[in-house]
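Novice: using only what follows, build the 3D model:
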Amino acid sequence: MSGYEARWEEHNAERRTRILRAAIELIEEGPADADVSVRDVAQRAGLAKSVVYRQFGNKDELERRVRSLTFEDLAGVLDERLDLADGSLREILTRTIAAVADWMLDHPRLNEFVRRGPTFESDGSLDAVSQFKHRMMVQAEGIIGALAAALNADDASFRSVPFAVVTMIEATLSAWIRGAAPTRSRAEIISDLADYAWYVLDGAARAAGIEVRPDVPFTAMIAELTGSLTPG
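Specialist: You can find the predicted model right below:
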């Protein structure tokens, strides 16, 4: 790629980001079921509508890209919160659930928007929330995989745990945000869900003959469990 082509691509990338951020701003400012037009997005971005269509072929592509950007922003936060090298299992669970709850509270209209359709990467079979839950499940599998590998254990007892836990957390928080769940404060709902997630994980671990302590740093706990299996 020549220098000119590289600069042109950078210019287009900046415009695409500017357009997407403008669309997100309009979604967050309007009613939950508002239809944000391409004209509105162009005006907010300070560009002609034709420029928007040059960057995004149609409104459907623009909306898919908005969901993709939103998904990646939130997924990036969760990747950081699910850092297994930082904290105990209880701390990891609590801060991850807190991040999801805070995002839903801070971005209610955007949360509803991403539920209404797929991202750009999807073939349409999964909406953005389903993709997000899948991303969380993959991360949760990292916790389980680390435990199973450290103990050379069969992970069969754990295989359905990520799906059960992630589905419970997402569905409960969604109902709580809408006021359809029992009345709880932010701190209470996060604490409740962290406890429930821990109970499920602990039950699966015990079924596999593993005792997992929730308040010991995760890496230290793995080291202890591994050491307990080392011949003396």
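Novice: CA only for contacts and neighbour counts going forward, please
Specialist: Noted.
Novice: what's downstream of the helix or strand where Arg64 lies, the next helix or strand?
Specialist: Arg64 belongs to helix 59-81 when assigned by DSSP states H and E. Counting by DSSP H and E, the next helix or strand C-terminal to helix 59-81 is helix 89-106.
Novice: from the chain's centroid, how far away is that next one?
Specialist: Chain-centre distance of helix 89-106: 10 Å, with CA atoms, centre = their mean, to the nearest Å.
Novice: again, but for stretch 138-146
Specialist: 15 Å.
Novice: returning to that earlier point: show me what the helix holding Arg64 is packed against.
Specialist: Under the contact definition 3 or more CA pairs under 8 Å, 6 or more residues apart in numbering; DSSP states H and E, helix 59-81 sits against helix 3-29, helix 89-106, helix 108-114, helix 128-151.
Novice: please give the structure of this sequence too, so both can be compared:
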Amino acid sequence: MADEATDGAEYGGDGRRLRWLAHNQARRRVIIDAAIRVLERSEPGEDIQVQLIAEEAGLARTVLYRHFHDRVDLDLAVQAKICEDLGAKLLAKLSYDGRPIEIIRAVIEGVVNWAVEHPTLFWFIELELPGPGPHPLSEAIERIAEQIEALMNTVVDYHGVELSAADRAGLDPWVFALIGAVFSGVKRWQSRMEAVPTAKGFADLLADSIWLQIKGLADMRGITVPDVPLSELLSVMEKSER
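Specialist: So this is what the prediction gives:
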């Protein structure tokens, strides 16, 4: 709604212009969804022609390019949509209802299982495309990392521990690095001729590794990571504040 209001002000409330913008956005979504369907039917690394995407969308190739500056613009938009959907799935697993280790395991299993179910989409979002601005996958990882950092801060606040300024400042890039390492590890695991260990075995390995890092850093700072759902910590904290 805010975007529409802005557009209306910019173009003097031109109704035709607003209708064109809405039509353009709808057509872009159709094209992006068509590109994702084509990717799902393709193999990782396969060269996908724009003509295939246009045909899947029921459009002429020339019409498709009216809605995107070039192929890179199209590919970035497709990456952004895939990462948005994946990010939403993973963020849904970051619930305060689970124990810390369960939350970590759920997120990592989500990444591994999604990569197995959608190998070409996983390959595609890892591609480094030219252009300004952050990479769509980096933005998705950042959103996940921010939520994990919030969960960690809940544990820190529960114990009443004052982290140093350096620890506070370093928490964000450290969590980002952890999540980024998961994606890099899955990429390497999936690229091998034989997927060994199994998806579950590899997810467990990653989860155990990350859990040891988190627990180890917490122990060094006198913080005991509780083996209870984080919702219970919040309940205790709320009662103590009354």
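Novice: export the helices and strands packed on helix 59-81 of structure 1 to a markdown table and tack on mean neighbour count and distance to Asp83 of structure 1?
Specialist: Putting the helices and strands packed on helix 59-81 of structure 1 into a markdown table (neighbours: other CA atoms under 10 Å; distance: least, CA to CA, whole Å) gives the following:
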| stretch | mean neighbour count | distance to Asp83 of structure 1 |
| --- | --- | --- |
| helix 3-29 | 16 | 28 |
| helix 89-106 | 19 | 7 |
| helix 108-114 | 20 | 24 |
| helix 128-151 | 18 | 9 |
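Novice: would you turn those helices into a markdown table with distance to Asp60 of structure 1?
Specialist: A markdown table is the format used below for the helices and strands packed on helix 59-81 of structure 1 (distance: least, CA to CA, whole Å):
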| stretch | distance to Asp60 of structure 1 |
| --- | --- |
| helix 3-29 | 13 |
| helix 89-106 | 24 |
| helix 108-114 | 13 |
| helix 128-151 | 14 |
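Novice: out of those helices, which gets nearest to Ala75 of structure 1?
Specialist: In terms of CA to CA, the element of those nearest to Ala75 of structure 1 is helix 128-151, at 7.1 Å.
Novice: related to what we said a few turns ago, mind checking the helices and strands packed on helix 59-81 of structure 1 for the one nearest to Pro182 of structure 1?
Specialist: Closest to Pro182 of structure 1 of these is helix 89-106 (CA to CA; 15.2 Å).
Novice: quick check: the closest one compared with structure 2, mean distance?
Specialist: Its aligned residues in structure 2 lie a mean 1.1 Å from helix 89-106 of structure 1 after superposition (mean CA distance after the TM-score superposition for structure 1).
Novice: likewise for stretch 4-20 of structure 1?
Specialist: Superposing on structure 2 and averaging over aligned pairs (mean CA distance after the TM-score superposition for structure 1), stretch 4-20 of structure 1 comes out at 2.5 Å.
Novice: how far does that stretch sit from its chain's centre?
Specialist: Stretch 4-20 of structure 1 sits 27 Å away from the centroid of its parent chain (CA atoms, centre = their mean).
Novice: do the same with stretch 206-213 of structure 2
Specialist: Relative to the chain's own centre, stretch 206-213 of structure 2 is displaced by 19 Å; criterion: CA atoms, centre = their mean.
Novice: return the set of buried residues in that stretch.
Specialist: By neighbour count on 16 or more other CA atoms under 10 Å, the buried set for stretch 206-213 of structure 2 is Leu206, Ala207, Ile210, Trp211.
Novice: residue range for the helix holding Arg64 of structure 1 in structure 2?
Specialist: Using TM-score structural alignment, helix 59-81 of structure 1 corresponds to residues 71-93 of structure 2.
Novice: equivalent analysis for stretch 198-210 of structure 1, please.
Specialist: Stretch 198-210 of structure 1 corresponds to residues 211-223 in structure 2, going by TM-score structural alignment.
Novice: ok, and what's touching that stretch?
Specialist: Residues external to stretch 211-223 of structure 2 that are found in contact with it (CA atoms under 8 Å, 6 or more residues apart in numbering): Ile101, Ile104, Val156, His159, Val161, Thr224, Val225.
Novice: redo that, cut-off 7 Å
Specialist: Contact with stretch 211-223 of structure 2 is made by Ile101, His159, Thr224, Val225, as judged by CA atoms under 7 Å, 6 or more residues apart in numbering.
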